[in-house]
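Visitor: Below is the sequence, then the predicted model.
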Amino acid sequence: MIRWGIIGLGKIANSFATDMQQVDNSIIYAVASRSQEKANDFGAKYNVAKCYDSYEELAQDPQVDAIYIATPHVRHAQDTLLCLTHNKAVLCEKPFAMNLQEVDSMIAKAKEYNVLLMEALWTRFMPHFKFVKEELESGRYGRVKSLHADFSFKAPVNPDGRLYNKLLGGGSLLDIGIYPVFCALALLGKPESITAKGKIGKTQIDEEIEITFNYKTDTRVFLSSSILKNTPTTATLVCDNGIVFLHSRFHQTDKVTTLLNGVKVEHDFSYNAKGYTFEIMHFADLLRTGKTESPLMSFKFSRMLIQTLDEIRELIGLHYV
């Protein structure tokens, strides 16, 4: 049995906790919020044994085996470092941190304490995405000629809310644009060059962004994200021998359509959960077998992802304090 702690009790923590109930031999043992009332309410909802109003107290709890960090982006590094220094395995929500320097400090600390650390980018562990990656790597589709991927939704304008608040790491790129970027890097690798343009709003965060990846193979990748409008949120790969289409919302869909050598197939990956079960089970397996790094979401890949996000932000002139 793996006894989990959760730090930061917002919307995504609720989704994570809901899916945890469907994972064998894993329980939420402790939760922490800056508000004792919020911790108690969350704990009552999910039958949690310990409810703290201090992140440090949770990290110090000897009964906790693993900690899921779901605090705002800007806190990911400091909260991860806190937990690692108390020898706790850490699953940290994406983006791993605010920049490469922070990510490197987290990886260094995990190696120093010989503790498991992984970025929680749930798409990497989902059946539909594993299938797409394996299909492309089989070589049957030939070269990928283009990839189009978008992720947008119309968010209420709230200068103090997480999405619009620069002090909380707000903006479309780090919150949802990371998914199209991840998709391209995971399926095609690091691009030869990147171009990007963004719309910086009144609160000095990127409200919209358009990104192009260029590869030596002449593969063209077009990525976009926005918190100003709704878009299909799909991903389409056009290859020499066919097409791979990830239905909406591509990062968590259970539907993929392939067209290979003229034969169209609808693939169904239906699951009875929100989708976090797959990363929870993967992380739990790593912990049980004494691993300190994931082969699917490796330190090397997380570094490449944050480096790419850093480069994109530099291109559009978006800087966080």
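Guide: Looks like it came in fine.

Visitor: switch to C-alpha atoms for all contacts and neighbour counts from now on
Guide: Fine.

Visitor: tell me the SS of H282?
Guide: Using DSSP: H, G, I helix; E, B strand; the rest coil, the structure places H282 in helix.

Visitor: burial of it, as a residue count?
Guide: By other Cα atoms under 10 Å, 13 other residues sit near H282.

Visitor: mind listing what the residue lying closest to it once chain neighbours are set aside touches?
Guide: Of all residues not flanking H282 in the chain, F125 sits nearest, at 7.6 Å (Cα to Cα, 6 or more residues apart in numbering). Listed by Cα atoms under 8 Å, 6 or more residues apart in numbering, the contact partners of F125 are 278-279, 282, 296.

Visitor: got it, and M297?
Guide: For M297, the contacting residues are 118-119, 124, by Cα under 8 Å, 6+ apart.

Visitor: of all the residues you listed, which comes closest to S33?
Guide: For S33, the nearest member of the contacts of M297 is E119. The distance, counting by Cα to Cα, is 20.8 Å.

Visitor: put this beside the first:
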Amino acid sequence: MKKTINWALAGTGGITNHFFVGLRAAEGACIKAAVSRTKENADKFAAQYGIEKAFDSFDNMLEDPAIDAVYIGTPHTTHRDMVVKALKAKKAVLCEKPTAINAGELKEMIGAARDNKTFFMEAMWTRFTPPLCKVREWLSQGFIGEVKMVQANFGFSTDLNPQGRLFNLELGGGSLLDAGIYPLSLASMVFGGKKPEKISSQAYFGETGVDEEAAVILSYGGPRIAYAASAIRTAMVNDGWIYGTQGRIHLPGFVFSHKAILMLDGRYDYTYEPDFYSNGYNYEAEAVMDCIREGKTESEVMPWAESLVLMETMDEIRRQWNFKYPCER
């Protein structure tokens, strides 16, 4: 039997609800505490899901010796301070993507994890789902030959809410950080976590000042090119494609895909569609808990260096747009 890991969930919004469902199904997980800015929200979330403890103070939660790991699902602008505090308290941290507003903040987090010898990872949950694990296997075995191009979109249409997280500059809103990080992460995974040699991008800014849609082209040297698009007011076909010299890989639905399709230029087509249990976030949670049990400070699947490359990439994209958040000015 695996050692039980006791979790606290910080934040009670939609993404934390999704993670709760996955974590509840993960072997060896015990959800001990809920944390919110108000006692009312913390109590409501804890009561809804049968969680033992509710806190309206993140600092007070960190003083609880029963807590082994903290999941942070609050707005991006709050991540740095919460992550650093938790790591200094020797609590393992899984922080929602993007981990920070910019690379400078992320470097502080990585430094805190290193100094305190405590586990820290960006919550790129898609990396751990069976289809993406199978894709990495196919790529490592060279099934599609030399990879030349990656193309992926993640765009959805939501109603304009100037105070909502997606449209609020004060909360790090916009399509790039919220949605664009997924296709950028796929390209990074395929091309070995390397920093792009060249980046070109375009964005449309809506009435609240956030990027409502964006398109990015990245060059990884030679023929290796990636295209990533994101949107928060435009419903897109959210597929992922990986093209090689001998075939291609298709991820229908991309972020939420339950299957991966391998196509070897007419010689062989194979659809990998394993049984899923829970909502997919459980695979990430189980991988994190395995790392904690093994005394690791970072994940080999989503290492600090790659999270930093992704953050630096998004910093460069926003530099091209001359776009900074209020907290950066």
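Guide: Great, that's in hand. Since the model is a prediction, treat every value here as computed from it, not as a measurement.

Visitor: thinking again about what came up before, need the contacts of M297 of structure 1 in CSV (columns: secondary structure and distance to S172 of structure 1).
Guide: CSV is the format used below for these (DSSP: H, G, I helix; E, B strand; the rest coil; distance: Cα to Cα, whole Å):
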residue, secondary structure, distance to S172 of structure 1
M118, strand, 23
E119, strand, 19
R124, helix, 20
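
Visitor: Go through the residues you listed and name the one nearest I27 of structure 1.
Guide: Nearest to I27 of structure 1 among the contacts of M297 of structure 1 is M118, at 18.7 Å by Cα to Cα.

Visitor: ok, so what distance separates that closest one from K94 of structure 1?
Guide: Per Cα to Cα, to the nearest Å, M118 of structure 1 is found 10 Å from K94 of structure 1.

Visitor: residue in structure 1 matching N238 of structure 2?
Guide: Correspondence of N238 of structure 2 to structure 1, assessed by TM-score structural alignment: T233.

Visitor: which residues touch that match?
Guide: 149-152, 247-250.

Visitor: Ok, T74 of structure 2 next?
Guide: Residues near T74 of structure 2 by Cα under 8 Å, 6+ apart: 10-13, 96.

Visitor: For the residues you listed, which single residue is the most surrounded?
Guide: A10 (25 neighbours).

Visitor: tell me the contacts of that residue?
Guide: 16, 34-36, 58, 70-74.

Visitor: that older thread, before we move on, what SS does the match of N238 of structure 2 have?
Guide: Recorded secondary structure, T233 of structure 1: coil (three-state DSSP).

Visitor: now V244 of structure 1
Guide: Using three-state DSSP, the structure places V244 of structure 1 in strand.

Visitor: what separates the residue mapped onto it from structure 2 from V190 of structure 2, distance-wise?
Guide: For V244 of structure 1, the aligned residue in structure 2 is I249 (criterion: TM-score structural alignment). I249 of structure 2 sits 11 Å away from V190 of structure 2, going by Cα to Cα.

Visitor: So these two - more neighbours on which side?
Guide: Per other Cα under 10 Å, whichever of I249 of structure 2 and V190 has more neighbours is I249, with 24 against 19.

Visitor: my guess is that one contacts K259, does it?
Guide: No - look at I249 of structure 2 against K259 with Cα atoms under 8 Å: they stay out of range, at 10.6 Å.

Visitor: which two from the contacts of T233 of structure 1 end up farthest apart in space?
Guide: Pairwise distances across the contacts of T233 of structure 1 peak at 14.2 Å for S152 and H247 (criterion: Cα to Cα).

Visitor: The two - which one has more neighbours?
Guide: Neighbours were counted for S152 of structure 1 and for H247 using other Cα under 10 Å; S152 has more, 22 against 18.

Visitor: Of the contacts of M297 of structure 1, which is the most crowded?
Guide: In terms of neighbours by other Cα under 10 Å, the contacts of M297 of structure 1 top out with M118 at 27 neighbours.

Visitor: For that residue, what is the corresponding residue in structure 2?
Guide: Matched by TM-score structural alignment, M118 of structure 1 corresponds to M121 in structure 2.

Visitor: That match contacts E298, doesn't it?
Guide: Yes - between M121 of structure 2 and E298 there is a contact at 6.2 Å, judged by Cα under 8 Å.

Visitor: Could you name every residue contacting both of these two?
Guide: Counting by Cα under 8 Å, 6+ apart, the shared contacts of M121 of structure 2 and E298 are W304.

Visitor: quick one: the strands in structure 1?
Guide: Using DSSP state E, the strands of structure 1 run over residues 2-7, 26-32, 50-52, 66-69, 89-93, 117-120, 144-152, 193-200, 206-214, 220-226, 235-239, 242-246, 255-260, 263-268.
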